[in-house]
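Novice: can't give you the sequence, but here's the structure:
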């Protein structure tokens, strides 16, 4: 069941692929493509040059690049050189970049040449002698292209798959982002236990990647799992429905990972145009945020393509549960625990296991667990107790073991003593024909403590009937769960994995 042969050092995997599939496309973006032979050469050259430039084993390397082939090359080369890859969102502000560079103690930064001056000024202000490598040639500055084409002598690939190799920062939806320390073994274990046996990812697949590479979900399924299975991939710089439509019209792609909002917007656009663009796609997979059961059903009925939902978190090298292909699935469920991973649902107050059908906190134990929160031993001790990682997510299990995520402990809205899970209300609102996206948050109330408020994105503002939406909610929800207000917004702020940034949304609310 578990494909253990896929778990190996990055350099070993790339050399094997170069030998078996030298001319096969590995990665492509809008500007360039690399074969597996080229990928092996470029990453080895860059890794050797990083060592020549002074990178020592275990030092951190920030990757501040857009979704491109260069991003993949920089990440894999860092690991081959014995460094630790630290993915950073290309949209990061100076403050966000400063925090990550400082917290992870980065010795190198890969960045776009367009940001060279601002990053140099930032590093100078921080008092750091960090080496900056840009993606364009500039005198007296390490240049990405030159480094990938120049071979240094006496280079030995790092082969330790159990050392920290990636520090991926959490989204910071509930506080300061934490750096999650992950190994190559833990990441590829997910490939071996999930993407290969369950999703069937193999060398026959051509993947359309809609995900931001700096996120753990993408790092796992769209980078490491691609090379481990010798699949091919086109990397979208940023997801847009129109660009995805153009690409899918080519009929090249067989596999598409995404977050729920990607599939929601794509389905809405295709229902409007009447185009069924997934004729060549054998499978879509969703993770990163809760996939409403209604969206899952509507998507599969329209495209006649399976959309498998799974549940994953950065601290477990992504996936914890996954739905298997076939008819034995529960609508709205995120599936079954991965083979080799143990999952329990416990009472957050007592730690006792809860019965089937009862909501509890999801905790898990397995070989994909993080090593630690970087530089945060107390946070690590709170999260991992006797080998069990406490996710802070709430879920229910049916008698067959299918899990359904119901929300987060810290996001529960308590209205007059009654608990409200935002996800349940959001799924109900999304059933209404006029709504394309929504988020529910709790706001203070003098009498009730908190009340739910729904921020909604309309398909069209023309003839929107708020009273009809209220009736829709009252017909499907208990009275106390019906939002106190509906606020029309242009978009819902989300992380790269699709999670709602409720703090940011709450800060932007107008006064009642």
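Specialist: Good, I have the coordinates. What you are looking at is a predicted structure, and each value in this text was computed from that prediction instead of being measured.
Novice: contacts and neighbour counts: CA atoms only from here.
Specialist: Fine.
Novice: got a list of what residue 419 touches?
Specialist: 412, 413 (CA atoms under 8 Å, 6 or more residues apart in numbering).
Novice: Quick check: the gap between it and residue 292.
Specialist: For residue 419, the distance to residue 292 (CA to CA, to the nearest Å) stands at 20 Å.
Novice: And residue 72, by the same measure?
Specialist: For residue 72, the distance to residue 292 - CA to CA - is 31 Å.
Novice: What of residue 275?
Specialist: 23 Å.
Novice: what are the ranges of the helices in the stretch 351-500 of the chain?
Specialist: All helices of the stretch 351-500 of the chain, identified by DSSP state H, counting those that start in this stretch, fall at 377-383, 422-430, 466-476.
Novice: Out of the ones you listed, which is closest to residue 350?
Specialist: helix 377-383 (15.3 Å; CA to CA).
Novice: Put this next to the first one:
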């Protein structure tokens, strides 16, 4: 290598943060067990008025583990969890890990095509889902390796009278309810846990370095979506790094808002796993709704708020925000998309706490960099590498490390880096340079060791914190009878960070309009992936070899003739 490897970022570490920390060699679920044994009566989670202690969460997870084993789940089997944030998501996650199985986090918004692709690729034998998505699961059941479906209802963990009101609200919204299950392969989660025998669990020996805890898919679910193989040690490492970075928090007594979805690796690590390892209290909200979140922060005295720029933008722009007391929020951590400086400043003024931005990717469990919560934060930086994490910038031309200020591809090495992509040796090989993970993001390090992202090598769009892959949307639109060519790009959006725009060339004589394409896309794509804008063109700009010049489309300064689809 042409340059000597240095770690200038360590000079900025506060005395309380070591450059290297000791990573415990234990399975992730052991942290829940130890918390339950040491502090059984401590509140582990709160959900819309329901509280559960560490002992209750552990006991129910163990009961589910025994029932999973009785249904034939063995060590290394994959179990899909298709749930919004709720107590069942936590219990399903830890119960699966206790059985030695591998969690496959599945977005409840997925339509059948997306769901089928992920279940087939992962080889999942069992799925745990909400009653409202059960029909979707059953429609693809016969095309997969699934042997069992476990169904739950949100209201099963709601206090009275919310547990009575919630089903009525669902009926009013014309959502499908599944009240009884008549098949041999369909089970009620509630019944399984009640009938479980925690003392009869078959003990499983987990090798934290080798054994997988999680298959986390990188984005869309076409052939290009890849399952990141994350081990117990990967997830333990990243959670321990997060706890070390937050050195001033009141360990064991924090109240952590879990508004980020657990099915996203960011929400899973800095929300759920962080809370359990710290033995703090997680306050779970099923989805981000401004008014509900503001009420929850005030009532529960939330002290840590992991989120996305979209969430913070929503709160600072809420017309009634000053009616709420947000002064309990000491630390907010932003990820998934770039955080505008103005948003950071305004949110800190509202709460009196700190809002800091980090960087990561699914392949890194997911965090590799973070700004100092209590210290110097240069504008626009993604911060410093976390303890035990080495980072370098690699030249696209030579493949060698470049010096400070020079732009290249960010490469990361550390205990949180995945084992590789599930059943994809070639993609795994292409993503690593020896032990270094090539992120696909272009950036640079300054003289002091702070890192900056300047561009994405990949075309991924990040809208409202969701990763969206243009190729998947293009493939759906290409199948429309009236579409000749299409290019999907991300365009700036003040609220979502980016929004999806499709440039479309129609076949001769075709008359399809934006509304019809919108209806068509909603059949095959989750709502957040559906283009919000369409622009019809006679042709698309291309290279001499016929490749569409997407950068030209996104950089055009000419008047836009596209129209935005109003409904979400």
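Specialist: Perfect, thanks for sending it. These numbers were taken from a predicted model, which means no experiment stands behind them.
Novice: What TM-score do the two superposed chains give?
Specialist: For this chain pair, the superposition-based TM-score is 0.80 by TM-score structural alignment, normalised by the length of the first structure; 451 aligned residues with a CA RMSD of 3.0 Å.
Novice: ok so, going back, in terms of packing, which of residue 275 and residue 292 of the first structure has more residues around it?
Specialist: Comparing residue 275 of the first structure with residue 292 by other CA atoms under 10 Å, the one with more neighbours is residue 292, at 22 against 14.
Novice: so what's residue 119 of the first structure up against?
Specialist: residue 94.
Novice: so where does the aligned residue in the second structure for it fall, helix or strand?
Specialist: Taking TM-score structural alignment, the alignment pairs residue 119 of the first structure with residue 137 from the second structure. Residue 137 of the second structure is part of helix 134-140, with elements assigned from DSSP states H and E.
Novice: And residue 109 of the first structure, by the same measure?
Specialist: Assigned by DSSP H and E, residue 109 of the first structure falls within strand 106-111.
Novice: residue contacts, residue 399 of the first structure?
Specialist: 356, 357.
Novice: Could you measure from it over to residue 369 of the first structure?
Specialist: Applying CA to CA, the value for residue 399 of the first structure to residue 369 of the first structure is 26 Å.
Novice: do the same with residue 392 of the first structure
Specialist: Residue 392 of the first structure is 15 Å from residue 369 of the first structure, where distance means CA to CA.
Novice: what packs against the very next helix or strand once past the helix holding residue 137 of the second structure?
Specialist: Moving toward the C-terminus from helix 134-140 of the second structure, the next helix or strand (DSSP H and E) is strand 148-152. Where contact means 3 or more CA pairs under 8 Å, 6 or more residues apart in numbering; DSSP states H and E, strand 148-152 of the second structure is packed against strand 126-130, strand 186-188, helix 189-195.
Novice: what's the mean distance for strand 148-152 of the second structure versus the first structure?
Specialist: Mean deviation of strand 148-152 of the second structure relative to the first structure after superposition (mean CA distance after the TM-score superposition for the first structure): 1.1 Å.
Novice: neighbour-wise, which of residue 392 and residue 369 of the first structure wins?
Specialist: The neighbour count for residue 392 of the first structure versus residue 369, taken as other CA under 10 Å, is higher for residue 369 (25 against 17).
Novice: Show me what the more buried one aligns to in the second structure.
Specialist: By TM-score structural alignment, residue 369 of the first structure lines up with residue 417.
Novice: what's the answer for residue 88 of the first structure, then?
Specialist: Aligned against the second structure by TM-score structural alignment, residue 88 of the first structure finds its counterpart in residue 106.
Novice: mind listing what the closest residue to that match other than its chain neighbours touches?
Specialist: Leaving out its chain neighbours, the residue that sits closest to residue 106 of the second structure by CA to CA, 6 or more residues apart in numbering is residue 82, at 4.7 Å. Residue 82 of the second structure makes contact with 105, 106, 107, 108, 127, 128, 129, 130, 263 under the criterion CA under 8 Å, 6+ apart.
Novice: do that again at 7 Å, thanks
Specialist: 105, 106, 107, 108, 128, 129 (CA atoms under 7 Å, 6 or more residues apart in numbering).
Novice: Quick check: the fifth one vs residue 565 of the second structure, distance?
Specialist: The one in question is residue 128 of the second structure. Note on residue 128 of the second structure: its distance to residue 565 of the second structure, by CA to CA, is 34 Å.
Novice: ok, back up a step: the strand holding residue 109 of the first structure vs the second structure, mean deviation?
Specialist: Strand 106-111 of the first structure, aligned to the second structure and superposed, deviates on average by 0.8 Å (mean CA distance after the TM-score superposition for the first structure).
Novice: ok, now how distant is residue 54 of the first structure from residue 83 of the first structure?
Specialist: Counting by CA to CA, the separation of residue 54 of the first structure from residue 83 of the first structure is 11 Å.
Novice: Which of these two has more residues huddled nearby?
Specialist: Using other CA under 10 Å, the more surrounded residue of residue 54 of the first structure and residue 83 is residue 83, with 29 against 12.
Novice: before we move on, the earlier item: mind checking which of the helices of the stretch 351-500 of the first structure is nearest residue 451 of the first structure?
Specialist: Among the helices of the stretch 351-500 of the first structure, helix 422-430 comes nearest to residue 451 of the first structure, with 10.9 Å by CA to CA.
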